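In: Pasted the sequence and its predicted model underneath.
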Amino acid sequence: MIKEALYYQRGNSGEEAEKELIVLEKRELSEKEIEEFGKKWGGSYSSLFCYRLSESFFYPEGGGQPCDRGSIAGAELLFVEEKDGELWQYTEADLQKGEKVLCKFDVDFRRWQSENHSAEHIFSGLVTMRFPYKNSGFHMECFGENPHMTVDFDGEFSEKELEELEQGVNAVIRQNLPVREVYLEGEEDTSLERKDGSISFRQKKALEGDIRIIEIPKVDSCACCGTHVSFTGEIGVFTILSYEKHRKGCRLTMLAGELAFLALEKKLKLLSGFAQSLSRPWTEIPEAFRSLQEKIFEKEEEKRGILEAGIRLLEEKILKELEERRKEIEDREKIERTEETKSRGESGQGAKTLLLGSPLKDSYFSYYGKNQYLFLYLSELGMKDLQKICDRLRLSLPLSLICLGKKEEGFSLVAGSRAEDMRVFGKLMGEKLSFRGGGQKEMIQGSTGVGFREMNTFIENL
C-alpha cells in the first residue's frame, strides 16, 4: 500500500486517465521468467520487460482486486505488482531508461472495480453487524463474458437473510454515504478487530506498517488497499447472482455498479422474452414454469410407461424366438440323428448357435444375435434408457445382452449378463471395435466409433 499513490488520488474521469511518466528502471525477463509469466497470466511472448516509473500511476494486484488495465507508450499493460513499496509494470514494449512515456489506465475498468469493491465492503459490513461470520475470501473479475465477484464467509445464510442483505446494500447505496480513507501509521497488531480512538475496523490478516482503512459511516470500516468510489450513490445498484455452500461456510457470487445494471438488463430481457413465448406477463413466470415442470413430469411418466411396456414386449418376443429356435434344432437333430450327430448334440455345440433377427441396420429398432450374445440397436434412446433395458433383460434372458444407441459417429453401448464377466467382453470389444468405457462384472457401458458393417462383422466372428 502506497499512501501517496496516484491510483488513490486520481478519480474515474477521462481527463485523469493519462499522464506522462519517466522510466526510472528497466529489467528484461529471462526466457524462463517469460514462460512462467505466460503460464500464470496467459499469452505467448517473445520478449517481456518490467519497468519502474516515476510515479505510482497504475493500481497493482492486491487485496482480491486485479491490477489496472491500460497502456504504456501505446503498448498493452500486462501486469502491475508492488514489491518492497515499489511498483513494477510489465509490457512487451522495449523502452529506455530515462524515456518519457504516456501512460493510460482503462477508465471503465477502474470504475467497475471501484464500484464492486465498495459494494463488497457494504455487504460485508452489514453481515458483520448482524452475524458472527467472518469474510474469509474475496475475488473480483470485472471483465469478460461473465463479470462477477465472489465473497466467502465462514457461515451460512437463509434465502430470506440473503434477500434482506441485498435490500440493505441497495438502501445504503441510495443514502449516498461518503466513502472515506483513514490512515493509521506504524501500527502492528494480529487481532481481528482493532481500535484506535473511535476507529474500529475489520481485517483478514495481521498487518504492519501504515494501514489504510476504508470507512463508510455506520456501515463498515475495513483495512483495504483497493480502489473505491467517493460516495455510495456512485455504485447505483447491487445484486446477488448465486449462493452455494463452500467448505464450512458459503460462497456468494455478486455484482454491483454498471456491470450489475447491464447483467440485470440482460436478465430482464431474457425473462421478458420467455414470458412472451408463454403469453404470460413476466411476473407470472414462476407459476408458468411450475406448470411446465408438471407437464414435463407427466411426459416423463408417460415415456417411462411406454418404455416399460416396450421392454416387456421385447422380452416376450426374444424368449419366444429362442424357444422356437431351440425346438427347430431339436427337431432337426431327431431327423438327422446318427451316432456322430448325437455326440455333437450332447456336447452342446448345436445349442450354442442361436441366430436371432438379421444383421443390424440403421433403423429405429433392429436386433441380431449369434451364440450366447444378443445385440439390440435402439437408435432413439439415450444412455440411461439403454442401461435400464440392459439391466432388466440381462436378468431374464439366457444370453449376454449388448444394447446400442445412436451417436454422430458409431454407437453408445451398454452390455450386461447374469453369468458372464462383461469386463472380459469389453476388453475383446476394445481390441476389435476400439470400445472405450468401463463398469462392473455384471454390466459395462461406453462407446465405439465403428459403423454397422464393422459391428455386424464382429458379431459374425464371435
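Out: The structure has been received and is ready for your questions. Numbering: from 1, shown residues only.

In: only C-alpha atoms for contact and neighbour calcs from this point on.
Out: Fine.

In: Residue 204 falls within a strand, correct?
Out: No: counting by DSSP: H, G, I helix; E, B strand; the rest coil, residue 204 is not part of a strand but coil.

In: In contact with it, which residues are there?
Out: 135, 136, 192 (C-alpha atoms under 8 Å, 6 or more residues apart in numbering).

In: among the residues you listed, which ones are buried?
Out: Using 16 or more other C-alpha atoms under 10 Å as the burial test, those include residue 135 as buried.

In: let's bring in a second model and compare:
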Amino acid sequence: MSNEENMIKEALYYQRGISGKEAEKELLILERRELSEKEIEEFIKKWGGSYSSLFCYRLSESFFYPEGGGQPCDRGSIAGAELLFVEEKDGELWQYTEADFPEGAKVLCKFDTDFRRWQSENHSAEHIFSGLVTQHFPYKNSGFHMECFGGNPHMTVDFDGEFSEKELEELEQGVNAVIRQNLPVREIYLEGEEENTSSERKEGNISFRQKKALEGDIRIIEIPEVDSCACCGTHVSFTGEIGVFTILSYEKHRKGCRLTMLAGELAFLALEKKLKLLSGFAQSLSRPWTEIPEAFRSLQEKIFEKEEEKRGILEAGIRLLEEKILKELKERRKEIKTLFLGSPLQDSCFSYYGKNSYLFLYLSDLGMKDLQKICDRLRLSLPLSLICLGKKEEGFSVVAGSKEEDMRAFGKLLGEKLSFRGGGQKEMIQGSTGVGFREMNAFIERIL
C-alpha cells in the first residue's frame, strides 16, 4: 500500500487498541459544504446509495481514517448520522453524511471499532505476506484492495509473477509462523524526503518498499526481519493480534497473479464456516472429514461412469431417431413435396414435428451440449434442416443446424418471430427463446 502525501503523524486514527468510549469523541465542525446535484450524482455513481442531499465537513481533529491505497475509510457516525465516506484532499480530511450541521457546532463522532480492527488485522497480514514474497521471490506487489464488510470479506493482492501450489502453501505457513512470533509492528517517520521513483528505497539505515513515487513526509510500517514498507494504513501493534491467516484463492491475472486472502477474526469465522460445511459433507457421506478427498474422488468416478452410461444411451437414441426419420421419409410418395412428420410439439419427454424442409425435435431432459451433439450429428445425415429444442424454465433452448442451408438467416427469422437470442456459424446456431408450445407450433404452421 502506498503512502499518501502530507499524512499527519499525530492523526487520531493511527492510535491502536482503541475500544469502548475511546472510540468516540466530541469534535468541532470547522468547515461545512453542501454538495451540488452534479457532485451527488458522481458520489452515487462511485459509491452507490441514493441521496437527495449530501454534506461534507472538516473536523477539528483527524479522527476518522480516510479511504486510500486500497484500504477503505472508517465506518462510523457523526452526531448519530451515518458516516458515508472520508477522504483526504490537499492534506485536509473531509467527512460525508446526509445530515446537515452548522459550522462551529460540536458533534459526537464514533467509529466502528470492529471494522477498524478487521482492517488493521488484514492490512498487517498483507505486509507480512508481501514481505516474505520480497525476501524469496523477485516479484513486486502491483495491487492491493480490502473489503472487510458484507457477506464476502476478503482482500486481494496482485503480483507481477506466479506461484506454484507448494510455494503458496509455504508462504501461508510462513505468515502464520510470523503471527505466532508476536513481533512488534512499528511506525517510522521520515520527514521532508525528496521524491524517489524506485520500488525499493534506502534512507540512512532504513530500507523499505514503496509502490509509487513518494515525496514529503513518509510513514513506514516495519516488522523486524520480515518487512518494511511505506504505508498510510492502520495496523495492529503486534503480529500475534492477527491470530490466523489463510489464502482463499489464486488466479492468473494480467502478466502475474491475483491472490485472495483473509486474516484475523474474519479469517477465523470463514475457516470455522468452512470446517462446518466440510463436517456436514463428511457426515452425509458417513466418513470422517479427513477422508473427504478420497470420498470425493470416489464420487467423481461414479459420476464419470454415469456420464459414460448416459453418452452410450444418447448415442443409441440418436441412431434410432435417425433410422426412424429416414424410414418415414423413404415411405412417403416422391410426388408429395410437403414434408409432414410427427404431430404438434407437446410438453412430453420427446416429440417431433416436421413441415416442408424443417424438422423440430423436442428433447426435454437434455442440456445445450447434448442438443448440439444431436443436431451436429443428424444435420449431416438428414435431407432437411434440424431444430433441436430443450426445456428451460421459460421457453426453449434452441440449437439449429443444416448441411445445406445458412442457419444464420433462419436465426434472424426466429429472432423476428419468436424473440430468439443467440448466434453461431453458417452450419449451426444456438441460443434461447421465451415462447411456449402454442407459439412454437403456430410458428411452424404459419412460417414453414
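Out: Looks like it arrived, so ask away. These numbers were taken from a predicted model, which means no experiment stands behind them.

In: What distance do you get for the aligned residue in the second structure for residue 309 of the first structure to residue 41 of the second structure?
Out: Residue pairing (sequence alignment): residue 309 of the first structure is matched to residue 316 of the second structure. From residue 316 of the second structure across to residue 41 of the second structure, the span is 61 Å (C-alpha to C-alpha, to the nearest Å).

In: neighbour-wise, which of these two wins?
Out: The neighbour comparison of residue 316 of the second structure against residue 41 (other C-alpha atoms under 10 Å) goes to residue 41, with 16 against 12.

In: What lines up with that one in the first structure?
Out: By sequence alignment, residue 41 of the second structure lines up with residue 35.

In: Please identify the helix or strand for residue 404 of the first structure.
Out: strand 400-406 (DSSP states H and E).

In: gap between the residue nearest the centre of the second structure and residue 72 of the second structure?
Out: Relative to the mean C-alpha position of the second structure, the nearest C-alpha, by C-alpha atoms, centre = their mean, is the one of residue 152, at 9.4 Å. As judged by C-alpha to C-alpha, residue 152 of the second structure and residue 72 of the second structure stand 15 Å apart.

In: post-alignment, the strand or helix carrying the match of residue 309 of the first structure versus the first structure, mean distance?
Out: Using DSSP H and E, residue 316 of the second structure sits within helix 292-331. Helix 292-331 of the second structure, aligned to the first structure and superposed, deviates on average by 0.6 Å (mean C-alpha distance after the TM-score superposition for the first structure).

In: Next SSE downstream of that helix?
Out: Following helix 292-331 of the second structure in sequence order, the next helix or strand is strand 340-342 (DSSP H and E).

In: counting contacts, what elements does that next one pack onto?
Out: If you count contacts as 3 or more C-alpha pairs under 8 Å, 6 or more residues apart in numbering; DSSP states H and E, strand 340-342 of the second structure packs onto strand 350-355.

In: Could you find the counterpart of residue 103 of the first structure in the second structure?
Out: Checking sequence alignment: residue 103 of the first structure goes with residue 109.

In: now the helix or strand hosting residue 332 of the first structure against strand 365-370, angle please.
Out: According to DSSP H and E, residue 332 of the first structure maps onto helix 285-336. Using axes from the mean of the first three to the mean of the last three C-alpha atoms, to 10 degrees, the direction of helix 285-336 of the first structure lies 40 degrees away from that of strand 365-370.

In: and helix 285-336 of the first structure, what does it pack onto?
Out: helix 257-277, helix 339-347, helix 349-352, helix 383-396.

In: any chance of the ones you listed in TSV, plus distance to residue 173 of the first structure?
Out: Putting those into TSV (distance: least, C-alpha to C-alpha, whole Å) gives the following:
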stretch	distance to residue 173 of the first structure
helix 257-277	10
helix 339-347	88
helix 349-352	80
helix 383-396	50
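
In: Highest mean neighbour count out of those?
Out: Highest mean neighbour count among those (mean count of other C-alpha atoms under 10 Å): helix 383-396, with a mean of 18.

In: mind listing the helices for the second structure?
Out: 37-47, 113-136, 165-181, 264-284, 292-331, 368-381, 407-418, 437-447 (DSSP state H).

In: just those helices: most buried one?
Out: helix 113-136 (a mean of 22).

In: So what's the gap between it and the chain middle?
Out: 21 Å (C-alpha atoms, centre = their mean, to the nearest Å).

In: Then stretch 254-264 of the first structure?
Out: That offset, for stretch 254-264 of the first structure, works out to 20 Å (C-alpha atoms, centre = their mean).

In: quick one: what's aligned to residue 205 of the second structure in the first structure?
Out: Checking sequence alignment: residue 205 of the second structure goes with residue 198.

In: how close does its match sit to residue 103 of the first structure?
Out: From residue 198 of the first structure to residue 103 of the first structure the distance is 40 Å (C-alpha to C-alpha).

In: Same check on residue 345 of the first structure?
Out: With C-alpha to C-alpha as the criterion, residue 345 of the first structure and residue 103 of the first structure are 93 Å apart.

In: what do you get for residue 151 of the first structure?
Out: Distance from residue 151 of the first structure to residue 103 of the first structure, by C-alpha to C-alpha: 32 Å.

In: do residue 438 of the first structure as well
Out: Counting by C-alpha to C-alpha - residue 438 of the first structure and residue 103 of the first structure are separated by 58 Å.

In: out of the two, which sits in the more crowded spot?
Out: Using other C-alpha under 10 Å, the more surrounded residue of residue 438 of the first structure and residue 103 is residue 103, with 21 against 16.

In: these two touch, right, the more buried one and residue 18?
Out: Yes: counting by C-alpha atoms under 8 Å, residue 103 of the first structure touches residue 18, with 5.4 Å between them.

In: that older thread, distance to residue 351 of the second structure added to the helices of the second structure, as JSON lines?
Out: As requested, the helices of the second structure are exported to JSON lines (distance: least, C-alpha to C-alpha, whole Å):
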{"stretch": "helix 37-47", "distance to residue 351 of the second structure": "51"}
{"stretch": "helix 113-136", "distance to residue 351 of the second structure": "58"}
{"stretch": "helix 165-181", "distance to residue 351 of the second structure": "50"}
{"stretch": "helix 264-284", "distance to residue 351 of the second structure": "39"}
{"stretch": "helix 292-331", "distance to residue 351 of the second structure": "11"}
{"stretch": "helix 368-381", "distance to residue 351 of the second structure": "14"}
{"stretch": "helix 407-418", "distance to residue 351 of the second structure": "20"}
{"stretch": "helix 437-447", "distance to residue 351 of the second structure": "12"}
